[in-house]
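In: Need a 3D model of the following:
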Amino acid sequence: MIAIAAILALLCPLFTRMLCPELQLVRPNFQKKPIPAATGLSFLLPLACYPTLWPGIAFGMLGLADDLWGDRSAGGFRGHLKSLFSGKPTTGSLKLFGGGAVALAYAWSLFPHKPLAITVAAGVIALSANTLNLLDLRPGRAFFGFGLLLLPALALTPLSFTELWPLLIVLAIEWWSDARASAMLGDTGSNLLGALAGVFLVQSLPLMGQAVLLVLLLTLNLVAERLSLTATIEKTRWLKWLDARLGVR
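Out: Alright, predicted model coming up:
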C-alpha cells in the first residue's frame, strides 16, 4: 500500500504536466516563457486521502475556476467587489465568497457554537489562501510563504506531519519546478496551499495565537491592496536579497 501511494504521488506531477495543455493552462511566466500554469492540480489527488484537509481541495477548485476562466482586469478585494456590485461578477468574487463560506464551514466543524473562535479561524484560513495567492508572482515565493506559515504548526504538532508523506513528495517536486521557473502553481496551487496552511494553523494554535496571526495576515492583505509586493521587495535591500534566493529571477 505504501509503495502504491508513493508511485501515485510521483505520477501526479507528470499527469498534471500532460493535463495543463489539454485545459489550455499553459501561460507565459514573468520571463515570457510558456510553462504549465496550474500545477497545483498535482496536490488534489494526494489531498483526497486526508478527509480532514478538505478545505484545501475546495480552495484548490475555486482557484482552478480562476485559472480557467478568470478575468485579470479586476484585482484585489476592492476590484472584485466593485465588479460584483456593478453587475459583472468575476471568478475572484466567487473565490472571495465561496472561500469565505468554505472557511466558515470548516471553522464551525472545529469550534461549534463558538462564534469568536469560528470567526477567527475562518479568517486565518481565508487570508492564508489569499496571502499565498499574492506571493505567487515569482518563482519560489509561494512555497516560502507556505513554509513560513507552517512554522508555528510544525513547532506545536511535528509528529502529525509524518502522516502526510505522499503530499510532501508532491510538494518537493512542485517546489523544485516552481523555483526553477519551469512551472507555475497558479491560483489552483497557491489557494490550495494557503488554505492548507491555514487549516494546520487553526488545528494547532490557541485562539490568541490565531488572533495575532489574523491581524498580521489582514494587515499584509490590506497593504497589498495599495502597494505592489513585488515593487516593495525590489526597493527593500534585505527583502530583495532574500527573494533572489527563493528561485529564478
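In: From here on, just use CA atoms for contacts and neighbour counts.
Out: Fine.
In: Return the distance of A122 relative to A197.
Out: According to C-alpha to C-alpha, to the nearest Å, A122 and A197 sit 12 Å apart.
In: just L148 next, same as before
Out: 9 Å.
In: neighbour-wise, which of these two wins?
Out: A197 (27 against 12; other C-alpha atoms under 10 Å).
In: List the residues that contact the closest residue to L149 other than its chain neighbours.
Out: The spatial neighbour of L149 that comes closest, neighbours along the chain excluded (C-alpha to C-alpha, 6 or more residues apart in numbering), is A197 at 6.2 Å. A197 is in contact with 125, 128, 146, 149-150, counting by C-alpha atoms under 8 Å, 6 or more residues apart in numbering.
In: one more time with 10 Å, if that's ok
Out: 53, 56, 124-125, 128-129, 132, 145-151, 153, 191, 203 (C-alpha atoms under 10 Å, 6 or more residues apart in numbering).
In: Just the ones of those residues in strands?
Out: If you go by DSSP state E, those have nothing in strands.
In: Generate a ChimeraX selection restricted to the buried entries among the residues you listed.
Out: Selection command for ChimeraX covering only the buried members of these, criterion 16 or more other C-alpha atoms under 10 Å:
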select :53,56,124,125,128,129,132,145,146,149,150,153,191,203
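In: Could you tell me which of the contacts of A197 belong to helices?
Out: If you go by DSSP state H, the contacts of A197 have 56, 124-125, 128-129, 132, 145-151, 153, 191, 203 in helices.
In: how about the helices of the chain, start to end?
Out: With DSSP H as the criterion, the chain has helices spanning 2-22, 44-47, 54-69, 76-85, 91-110, 115-135, 141-156, 165-179, 186-204, 207-226, 229-235, 237-244.
In: another one to check against the first:
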Amino acid sequence: MCRRRYAVALVEAARMLTAGYVILLMMSVAFARAALDLVRRFLQDHDMVDLNFRGERIPTACGLLLPLLLAAEVAVRLIADRAVTAGGTGPTVAAAQDAVVFWTYGLGVGLVAFVGFIDDAMGVKHVKGLSGHWSEWREQRVISTGVVKAGGTAIAALWFVLPISRNESIWQIVCQIVMLALMANGVNLLDVRPGRALKVFFLLFAAIAVEATASGYTSWYGWQGALPYVLPVLAGACALFRPDLQGKLMIGDSGANVLGFAAGCWSIMFCSAALQIAMLAACVLLHGLAWRSSLSHAIERHPLLLWLDLLGRGRT
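Out: The predicted structure follows:
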C-alpha cells in the first residue's frame, strides 16, 4: 500500500510538472544565470577568490546568488501585497498566516547566508569540520568564524520553527530545530568536491516533493502555494550546478548552508514528521562520520556513492 501511494505521488508530481511549472522554472533559471554573472564579477572584483582543484583562482561565495534571488521574490511579494491593499481588498486569514511564515522563512535564510558569507570572507581556510573548530577553541581559545556561523544558524532555526509551531510537542519542536541546524551544516560538510553539495540538494528536493505529494500534507497549499518558498532557491541551484561541477566557481558556505537550511524548512512546512525524523537521523549519522573521519574517504569506499559523486565531474 505504501509503495502504491508513493508511485501515485510520483505520477502526480510528473503531471504537475507538465502544467506549466517547467516553463516557469526555465524562465527563473534564465534570470538566475544572468544574476550569477553579476555576482561572479562582483566577487572577482573584490578578490573573493580561491584556488580550485586545478590550481586556478575562481570566485568563491557564489552561493550569495540564492539569498539575492529570494530577496527578489520578497520584493515581488511586497508589490503584490501593496496592489491588493490598494485595490481595497484585504488579505484573508490564511493569506495573512502564510505571509508571516514567508517573512520568517526569508529572514531565516538571510541570516544563514549572512553568517555563511562571514565565514567565506573571514574564515581561516585550514580549519575544517567540527573537530577542527573544536581544536581551535581547545588549543588557542579562539572563537572561529565557524562557531559564529553555527550560532547564527541555530538562531535562524529557532526564528523559523517557533512562530510556526502550533500543535507540536516540545520534543517535536526541539527535533525540528536541531534538524534545521544540522541540515545547514551537513550540506556544507559535503561541499568539498565540485557539484557534490548541489547533487545532495537535488536529491533532498526530490524526496521532499514526493513525500509532500504522497502525504497530502495540509500545509502544502498545492504546488502553487509552495512556489515562493521553493522556486528562488531551486532556480539558483540549477544556475549554479554546471559551473560548480566544472570547477569554475565555488558556492561557499554562503550557498551550501542555505541549501541545507532551505531544504530543512521545506520538510517542516510541507512534509510529515516521518520524513523530518529520517532527515534528522541522517544528519546525526553524517556528522558522526565527519567527526571521526573524512567524508570523502567514506564515499570513495562505496562504489555507488563514488559513482554518483563522480557523475558529470570525473576524478579530480
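In: Quick check: TM-score for this pair?
Out: Here the TM-score for the pair of chains, by TM-score structural alignment, normalised by the length of the first structure, is 0.88; 247 aligned residues with a C-alpha RMSD of 2.4 Å.
In: What does the residue nearest to L149 of the first structure correspond to in the second structure?
Out: Under the alignment (TM-score structural alignment), A197 of the first structure maps onto A263 of the second structure.
In: Give me the neighbour count for the aligned partner of L64 of the second structure in the first structure.
Out: If you follow L64 of the second structure across to the first structure using TM-score structural alignment, you land on L41. Residues near L41 of the first structure, counting by other C-alpha under 10 Å, number 26.
In: how far away is L41 of the first structure from A74 of the first structure?
Out: Distance of L41 of the first structure to A74 of the first structure, given as C-alpha to C-alpha: 24 Å.
In: does L78 of the second structure sit in a helix or strand, and which one?
Out: Assignment of secondary structure by DSSP states H and E places L78 of the second structure within helix 65-86.
In: mean shift of stretch 117-129 of the first structure relative to the second structure?
Out: Aligned to the second structure and superposed, stretch 117-129 of the first structure gives a mean residue distance of 1.3 Å (mean C-alpha distance after the TM-score superposition for the first structure).
In: Stretch 36-55 of the second structure corresponds to what range in the first structure?
Out: So stretch 36-55 of the second structure sits over residues 13-32 in the first structure, by TM-score structural alignment.
In: What's the separation between A274 of the second structure and I164 of the second structure?
Out: 18 Å.
In: scratch that, I118 of the second structure
Out: Applying C-alpha to C-alpha, the value for I118 of the second structure to I164 of the second structure is 28 Å.
In: try G247 of the second structure
Out: 39 Å.
In: the more surrounded of these two?
Out: Per other C-alpha under 10 Å, whichever of G247 of the second structure and I164 has more neighbours is G247, with 20 against 17.
In: What does that one correspond to in the first structure?
Out: With TM-score structural alignment as the criterion, G247 of the second structure matches A181.
In: give the contact list for the nearest residue in space to its match that is not next to it in sequence.
Out: The shortest distance from A181 of the first structure to any non-neighbouring residue, by C-alpha to C-alpha, 6+ apart, is to P139 (5.6 Å). Contact partners of P139 of the first structure, counting by C-alpha under 10 Å, 6+ apart, are 29-30, 175-185, 243-249.
In: Please identify every residue contacting each of A122 and A197 of the first structure.
Out: What both A122 of the first structure and A197 touch, as defined by C-alpha under 10 Å, 6+ apart, is the set S128.
In: Touching, V178 of the second structure and A156? I think so.
Out: No - contact criterion C-alpha atoms under 10 Å: V178 of the second structure and A156 do not qualify, at 11.2 Å.
In: Pick out whichever of those two has more residues nearby.
Out: Shown here are V178 of the second structure and A156; by other C-alpha under 10 Å, A156 has more neighbours (23 against 17).
In: Skipping adjacent residues, who's closest to the more buried one in space?
Out: Closest to A156 of the second structure by C-alpha to C-alpha, 6+ apart is G108, at 4.7 Å.
In: just to revisit the earlier point, now the match of A197 of the first structure: how far from A181 of the second structure?
Out: In terms of C-alpha to C-alpha, A263 of the second structure sits 11 Å off from A181 of the second structure.
In: Over to A32 of the second structure?
Out: On the measure of C-alpha to C-alpha, A32 of the second structure and A181 of the second structure end up 26 Å apart.
In: The two: which has the busier surroundings?
Out: A181 (27 against 24).
In: Report the contact partners of the residue mapped onto V148 of the second structure from the first structure.
Out: Using TM-score structural alignment, the equivalent of V148 of the second structure in the first structure is L94. Contact analysis of L94 of the first structure by C-alpha under 10 Å, 6+ apart lists 62-63, 65-66, 80, 84, 100.
In: Right, I'll leave it there.
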